[in-house]
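Visitor: Can you look at this prediction? I've put the sequence above it.
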Amino acid sequence: MTVDSTAATGSGLDLSELVADRALLGRTSTAERVAAILRERVAQGLFRPGVRLSEERISGALGVSRNTLREAFRLLTHERLLVHRLNRGTFVRVLEVADLVDIYRVRRLVECAALRGLGQPPFPLDGLRVALREGEESAARGDWAGCATANIHFHQAVAGLAQSVRTDDLMRGVLAELRLAFHVMDDPQRFYEPYLTRNRELLGALEGGDALGAERMLGFYLEDSRRQLIEAYPEQYPAR
């Protein structure tokens, strides 16, 4: 796949938000904590696919050693968010269509199963409500990148209904990886606005105690999203 040369350079990135993230590290800057911050920033779209990550700038912004940052890079490379290229550095991965197919396969297995496994209502839906409100507020501001982030938070909360720490960890990586593909949509409002409505409908079904209906809705939802992304993807990143 090819990447625009401007996008492939990280020199123009505004890392001021990373400076604010220093407070999240506390006194001990472990690689796991640094990786968690970078994973969230990838999920938010701060680092676009194909961008080279500058060790000097990022370690300086976070106030951590390069050794700690390199270990965080290794962790995120293992999670398929980054890729190391010999003598060139570390880059944010550019997904291929096969990656999207696999990501949506995992999403269907995990998210639909989380709804299927719900017991008797009322269900613990506060996380979904918070994420939906976040998306609606972002949409009202015309902040469609923020809406994309809120959508990821919504589906993380859906998976969280399984009440499994391991599932939560899995989906954090899967959804952060998916965020690498969202930028291909030329008209983000046209893409995200209907799914914001569908998130509201999904939450409504769960609030009404209809977990089976919500699972059915989610299945159609995921298939529509998968199809739209795959149709748009080759236009942005044609195979080499």
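Guide: That came in fine, so what should we check first?

Visitor: CA atoms for contacts and neighbours, from now on please.
Guide: Noted.

Visitor: Contact partners for residue 42?
Guide: Going by Cα atoms under 8 Å, 6 or more residues apart in numbering, residue 42 touches 48, 176-177, 179-180.

Visitor: Dump the residues you listed into TSV; add secondary structure and distance to residue 152 as well.
Guide: Conversion of those to TSV gives the following (DSSP: H, G, I helix; E, B strand; the rest coil; distance: Cα to Cα, whole Å):
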residue	secondary structure	distance to residue 152
48	coil	16
176	helix	8
177	helix	11
179	helix	8
180	helix	12
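
Visitor: hold the first one in mind and look at this next one:
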Amino acid sequence: MIEDDDTSASGRVREKLRLQILRGELPPGTRLMDRALAPEHGVSRNSVREALRLLVNDGLVASTVNAGASVRVLTPADVSDIYAARRILEVGGVRASSQASDATLRRLDEAAQASIEDRRLQQWRDAGTASLAFHSALVALAGSARLDRFFAGMAAQLRLAFAVMPDEAAFQAQWVDRDRSIADLLLAGRRESAEIELLGYLADSEAAVVDAVRAAQRNHP
């Protein structure tokens, strides 16, 4: 049954598509056609169009007159901008961690441990999702719902950047122990050491992702 075309319907489609992008289920360049998505989500085509418009504003979808809508392909400049924001948000969370709730710290610990389990099972896409959850938990240490919502969209953009990695296993494997190390430092109250570790992590990750995005551009101009 098709629902009425209303804000709640478009919002649900937006969130479902954002989550699929975050999980790596919709890689960059994937076509998003309203005539296919409407019955899939049980909404009108107008609701899908509105959801796609919102996702364009979120930086997750590109829309052109002739080509229609597709999952966005990031540029090196996009990646650098994302990492500039990550430094502010994640380091801010680390610095505020003394005021974080036990539940937020537990969320951080569980996300770091989930990456280790995914690595053991060689479930690399899941490991990437767990790592994004870990870094979302770092931001959550600041205790701001607004920052959490902002970072949720940026985490989905990060997944689009990760999608161009030629060897997903090698890329994801290198961050698992580093996430665990940052978590352990924070859980021990060693905020300054955790900040140093995090800044090194972000510098290395940005360099790897920018290089991969540039290589992908050269191979697929």
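Guide: Yep, it's here. Here the structure is a predicted model, which means the values were calculated and not measured.

Visitor: TM-score for these two?
Guide: The TM-score (TM-score structural alignment, normalised by the length of structure 2) is 0.90; 213 aligned residues with a Cα RMSD of 1.8 Å.

Visitor: re the thing from before, closest one of the contacts of residue 42 of structure 1 to residue 157 of structure 1?
Guide: Within the contacts of residue 42 of structure 1, the smallest distance to residue 157 of structure 1 is 13.8 Å, found for residue 176 (Cα to Cα).

Visitor: Which position in structure 2 pairs with the closest one?
Guide: Mapped onto structure 2 by TM-score structural alignment, residue 176 of structure 1 lines up with residue 156.

Visitor: if I look at the equivalent of residue 193 of structure 1 over in structure 2, how far off is residue 203 of structure 2?
Guide: Aligning on TM-score structural alignment places residue 193 of structure 1 opposite residue 173 in structure 2. For residue 173 of structure 2, the distance to residue 203 of structure 2 (Cα to Cα, to the nearest Å) stands at 17 Å.

Visitor: Mind checking which of those two has more residues around it?
Guide: Just comparing residue 173 of structure 2 and residue 203: by other Cα atoms under 10 Å the higher neighbour count belongs to residue 173, 19 against 12.

Visitor: if we can go back for a sec, so the match of residue 193 of structure 1 touches residue 120, yeah?
Guide: No: Residue 173 of structure 2 is beyond contact range of residue 120, at 9.9 Å (criterion: Cα atoms under 8 Å).

Visitor: which strands and helices sit next to the longest helix seen in structure 2?
Guide: For structure 2, the longest helix by residue count, based on DSSP state H, is helix 191-219. Applying 3 or more Cα pairs under 8 Å, 6 or more residues apart in numbering; DSSP states H and E, we find helix 191-219 of structure 2 packed against helix 76-95, helix 145-162, helix 168-187.

Visitor: circling back to that earlier point, how many residues are close by the match of residue 176 of structure 1?
Guide: If we define neighbours as other Cα under 10 Å, then residue 156 of structure 2 has 23 of them.

Visitor: residues touching it, list them.
Guide: Residue 156 of structure 2 neighbours (Cα under 8 Å, 6+ apart): 18-19, 21-23, 60.

Visitor: ok, back up a step: between residue 173 and residue 120 of structure 2, which contacts overlap?
Guide: Joint contacts of residue 173 of structure 2 and residue 120 (Cα under 8 Å, 6+ apart) do not exist.

Visitor: Could you tell me which residues make contact with the match of residue 193 of structure 1?
Guide: So residue 173 of structure 2 contacts 119, 124 (Cα under 8 Å, 6+ apart).

Visitor: Is the counterpart of residue 147 of structure 1 in structure 2 within a helix or a strand, and which one?
Guide: Using TM-score structural alignment, the partner of residue 147 of structure 1 in structure 2 is residue 127. Residue 127 of structure 2 is part of helix 124-140, with elements assigned from DSSP states H and E.

Visitor: That helix against structure 1, how far on average?
Guide: For helix 124-140 of structure 2, the mean deviation from structure 1 after alignment is 0.8 Å (mean Cα distance after the TM-score superposition for structure 1).

Visitor: what packs against that helix?
Guide: Using 3+ Cα pairs under 8 Å, 6+ apart, helix 124-140 of structure 2 sits against helix 76-95, helix 102-120, helix 145-162, helix 168-187.

Visitor: May I see the buried residues of the third one?
Guide: Within helix 145-162 of structure 2, the residues scored as buried using 16 or more other Cα atoms under 10 Å are 148, 151-162.

Visitor: ok, now stretch 198-206 of structure 2?
Guide: 198, 202, 205-206.

Visitor: check the fit of that stretch onto structure 1 and give the mean distance.
Guide: With mean Cα distance after the TM-score superposition for structure 1, stretch 198-206 of structure 2 averages 0.4 Å from its match.

Visitor: Just give me the residue closest to the centre of structure 2.
Guide: residue 155 (2.1 Å; Cα atoms, centre = their mean).

Visitor: Could you find the closest non-adjacent residue to that one?
Guide: residue 132 (6.3 Å; Cα to Cα, 6 or more residues apart in numbering).

Visitor: Same question for residue 41 of structure 2.
Guide: Nearest to residue 41 of structure 2 is residue 13, by Cα to Cα, 6+ apart, at 6.9 Å.

Visitor: okay, now the equivalent of the one you found over in structure 1: neighbour count?
Guide: Here residue 13 of structure 2 is matched to residue 34 in structure 1, going by TM-score structural alignment. Using other Cα under 10 Å, residue 34 of structure 1 has 24 neighbouring residues.

Visitor: just checking, residue 34 of structure 1 touches residue 69?
Guide: Yes: using Cα under 8 Å, residue 34 of structure 1 is in contact with residue 69, at 6.9 Å.

Visitor: Residue 43 of structure 2 pairs with which position in structure 1?
Guide: Using TM-score structural alignment, residue 43 of structure 2 sits opposite residue 64 in structure 1.
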